[in-house]
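Enquirer: Any chance you can model this:
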Amino acid sequence: MNSIQNTLLLISHCRGIRAAKLRKLYAFDRSFSLLQSLKPSEYQSLGLVTPSYYSAFSKDFTSLKIPDIQTSLEKQETRFLTILDPLYPDLLKELPDPPLFLFCKGDLGLFQHRRSLGVAGARQSTQYGREALERVLIPLIKQGFVIVSGLAEGIDTAAHAVSIVNGGKTIAVLGGGFQHIYPSSNRGLANEISNHHLLISEYAPHIRPQKWHFPERNRLISGLSSGTLIAEAKQRSGSLITAQLAMEQGKDVFAIPGRILDRNSDGTNELIKDGAKLVMTAEDILEEFYGIGLRASGNYEE
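Expert: Predicted coordinates for the structure are as follows:
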């Protein structure tokens, strides 16, 4: 790795760094020339470090050894990509706040796949939601779509599983480091994805997931996708944040309708009222993307 990558690798493992501030710095210093010359105290003066964490940041910045971090990542079969790396996903570069670095396990070639669909939904999903999701996703998977989701309980888990079982490919975006898979019940699924698909996070492996990480993760789910499908969602749910982020990114938003008496359908039905594409079959999504459905191509399966 070059000096810029080494600096970002070190920073990624330091406590107290303000990632959002770091991204703003990148907005006017694309070469990271300033970042490479900063002393710990200057990180504080520029607001790049949370004041209460400055002592911890300074200790990490001066004591952590880059070769040790690299060796640890290699043992964990984890790749470290920066935004300057040619393997970094082009779709994320289009975001107003792209992650400056990513930790990855698995097939990096999935970043360059032309067809991708983000999926979000209720953690306490219903049988209806899971069955409706399968009905929509299976034909898309057979058409070569990569399914991108967040490895959460419920709809996220179902989306990854449907893709794997049906011979497709999937990307899981985490809200914490690889050493802290959340929920813990999905460790087996995460292992399967890291071995045969792609597992990514913008957090170093040792970092535990925090509440505020998940909205940040959601922007990557929508950012890596051509469009985002919401399968089930209550009002004011994280899934609606994903939908809003997709809209802000100029991406298509799709929603599966539900029963008006079911709280899990309040959010999706509201999205449809507000202009999201109502989805009952895979064809509804393909028509929006390409102007032609599976029936027209002769490949549609009920």
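Enquirer: make it CA atoms for all contacts and neighbour counts henceforth
Expert: Noted.
Enquirer: ranges for the strands of the stretch 51-200 of the chain?
Expert: Along the stretch 51-200 of the chain, the segments classed as strands by DSSP state E, counting those that start in this stretch run 79-82, 101-106, 116-120, 146-149, 169-173, 198-201.
Enquirer: Take the ones you listed and lay them out in CSV including distance to residue 242 and mean neighbour count.
Expert: Output for the strands of the stretch 51-200 of the chain, formatted as CSV (distance: least, Cα to Cα, whole Å; neighbours: other Cα atoms under 10 Å):
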stretch, distance to residue 242, mean neighbour count
strand 79-82, 24, 20
strand 101-106, 19, 21
strand 116-120, 7, 29
strand 146-149, 10, 29
strand 169-173, 13, 26
strand 198-201, 16, 25
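Enquirer: what's the closest of those to residue 68?
Expert: strand 79-82 (13.8 Å; Cα to Cα).
Enquirer: Which elements pack onto that closest one?
Expert: Other helices and strands packing on strand 79-82, by 3 or more Cα pairs under 8 Å, 6 or more residues apart in numbering; DSSP states H and E, are helix 3-12, strand 101-106.
Enquirer: Kindly recompute the last result at 10 Å.
Expert: Helices and strands touching strand 79-82, by 3 or more Cα pairs under 10 Å, 6 or more residues apart in numbering; DSSP states H and E, are helix 3-12, helix 66-75, strand 101-106, strand 198-201.
Enquirer: Throw the ones you listed into TSV and include distance to residue 268, thanks.
Expert: Listed next are these as TSV, based on distance: least, Cα to Cα, whole Å:
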stretch	distance to residue 268
helix 3-12	36
helix 66-75	40
strand 101-106	31
strand 198-201	27
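Enquirer: ok, the closest residue to residue 278 other than its chain neighbours to residue 4 distance?
Expert: Excluding the flanking residues, the one nearest residue 278 by Cα to Cα, 6 or more residues apart in numbering is residue 255, at 5.3 Å. Taking Cα to Cα, to the nearest Å as the measure, residue 255 falls 42 Å from residue 4.
Enquirer: Here is the second sequence; please produce its structure so I can put it next to the first one:
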Amino acid sequence: MYGDIEMPFNPVEPIVYFDQVALLIGLPLTKAAFLEDIAAKSGGARRGDYAMGALRRLPDRSAAEVWEVAASTHAKLTQDLVDMARELNLPEKQVRHEATLQDLTEVTESGARLILILAHWRDFELFDDDLTDAARKNLVAYRAAPAPAARDPGLHAVLHSRDFERSHNAIRSMGTWLNEDYLECAPIHERADRRFFLEEIAGENVFPGYALELRDGMHFAEECAKSIASDWAGILDLAVCNSAELAEVLKAEQDCRQVITNERLKHPARAIRELQWLLVQLKVGPQNYRDLRLRAHIIFSKDTLEAAPCYP
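Expert: You can find the predicted model right below:
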């Protein structure tokens, strides 16, 4: 364990060659894509949480303004990363700048041994924009049931609160229950079970938690694991916040795989600069990736982020 990065011991061959690398980008790279994602999530689609998250952090700004003052910087850095990979002559089929779940399948089938994934992981939280009117109707119907479900009576209690009649307060009350009363104080496996129970009751009209956002939408960890070729062996490096649960599922007790992940939030700019540095080092020659990854973590730690060069 190295700060916010987890690299458990694994018997996977650590030496990686540059032409064995694949780069998958799941973030919006243009203003049009960013605005489309926000519109999609606002319309109830199961994508757009990364963009909507930026909007949540700046609630007094329009979506276009949020792009200009916040998201565009990260998009520019990400595009620079894609351009660098191409300039270094990483095979085009291994640079997926609008990555989908099918892309993950294809790169694991094509011989890539190191897969770098820059994307957004949605944790257990519940936000105002996560419940549609249809979801609330399903929850009201559940509240009218004669008895609460034995597996989670707390949900029934929340639905009977006085605040539930007002949609905003209902969502806030539900979020408080999920984040404070049940999830933050519960073991990880119980958090997931309770989040999935809510989704089961509310139906597909609640935005999913515990899912990876790629350009084709949200994907649960199990979906991601199934998309990897069954005989694939190599290293998955997740430039994804809070991705320990995802890593555990992707590893799936297979000794032929190692998954490098982050236990906490990770700033996108730092993640991108690390990936740039890693690509340059791998281009120089074959590297022990576990050692190289640890060096990147040390160089780009919070105290040295601004001073550390991208091209040492």
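Enquirer: Please state their TM-score.
Expert: The TM-score (TM-score structural alignment, normalised by the length of structure 1) is 0.25; 121 aligned residues with a Cα RMSD of 6.1 Å.
Enquirer: before we move on, the earlier item: which one of the helices and strands packed on strand 79-82 of structure 1 lies nearest to residue 92 of structure 1?
Expert: Closest of these to residue 92 of structure 1 is strand 101-106, at 10.7 Å (criterion: Cα to Cα).
Enquirer: one step back: of all the strands of the stretch 51-200 of structure 1, which one is nearest residue 22 of structure 1?
Expert: The nearest among the strands of the stretch 51-200 of structure 1, by Cα to Cα, is strand 101-106 at 11.0 Å.
Enquirer: Next, the angle from that closest one to strand 169-173.
Expert: 140 degrees (axes from the mean of the first three to the mean of the last three Cα atoms, to 10 degrees).
Enquirer: So which other helices or strands are in contact with strand 101-106 of structure 1?
Expert: Short answer (3+ Cα pairs under 10 Å, 6+ apart): strand 101-106 of structure 1 packs on helix 3-12, strand 79-82, helix 187-196, strand 198-201.
Enquirer: Assign residue 258 of structure 2 to helix, strand or coil.
Expert: At residue 258 of structure 2 the chain is in strand, as set by DSSP: H, G, I helix; E, B strand; the rest coil.
Enquirer: just to revisit the earlier point, what's the closest of the strands of the stretch 51-200 of structure 1 to residue 54 of structure 1?
Expert: strand 101-106 (21.6 Å).
Enquirer: Residue 286 of structure 1 and residue 140 touch, don't they?
Expert: Yes - with contact defined as Cα atoms under 10 Å, residue 286 of structure 1 counts as touching residue 140 (8.2 Å).
Enquirer: got any residues that touch both of the two?
Expert: Jointly contacting residue 286 of structure 1 and residue 140 under the rule Cα atoms under 10 Å, 6 or more residues apart in numbering are residue 294.
Enquirer: related to what we said a few turns ago, TSV for the strands of the stretch 51-200 of structure 1, including distance to residue 214 of structure 1?
Expert: Listed next are the strands of the stretch 51-200 of structure 1 as TSV, based on distance: least, Cα to Cα, whole Å:
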stretch	distance to residue 214 of structure 1
strand 79-82	20
strand 101-106	15
strand 116-120	12
strand 146-149	12
strand 169-173	10
strand 198-201	11
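Enquirer: Settle this for me: residue 64 of structure 2 is touching residue 34, isn't it.
Expert: Yes - contact status for residue 64 of structure 2 versus residue 34: in contact at 8.9 Å, counting by Cα under 10 Å.
Enquirer: Compare these two and say which one has the larger neighbour count.
Expert: Between residue 64 of structure 2 and residue 34, counted using other Cα atoms under 10 Å, residue 34 has the larger neighbour count: 25 against 15.
Enquirer: Where does that one fall, secondary structure wise?
Expert: Element membership for residue 34 of structure 2, per DSSP states H and E: helix 31-42.
Enquirer: Could you list every helix and strand in contact with that helix?
Expert: Short answer (3+ Cα pairs under 10 Å, 6+ apart): helix 31-42 of structure 2 packs on helix 49-57, helix 63-66, helix 72-87.
Enquirer: buried sites along the helix or strand encompassing residue 22 of structure 1?
Expert: If you go by DSSP H and E, residue 22 of structure 1 is part of helix 19-28. The neighbour-count check on helix 19-28 of structure 1 (16 or more other Cα atoms under 10 Å) flags 19, 22-23, 25-26 as buried.
Enquirer: which of those residues lies closest to residue 223 of structure 1?
Expert: residue 23 (15.8 Å).
Enquirer: With residue 239 of structure 1 as the reference, measure out to that closest one.
Expert: 24 Å.
Enquirer: And residue 286 and residue 140 of structure 1? Which one has more around it.
Expert: Legend: neighbour count by other Cα under 10 Å for residue 286 of structure 1 and residue 140, higher for residue 140 (25 against 15).
Enquirer: Touching, that one and residue 169? I think so.
Expert: No - using Cα under 10 Å, residue 140 of structure 1 makes no contact with residue 169, being 11.1 Å away.
Enquirer: which neighbours do those two share?
Expert: With Cα under 10 Å, 6+ apart, residue 140 of structure 1 and residue 169 have common neighbours 116, 146-147, 163.
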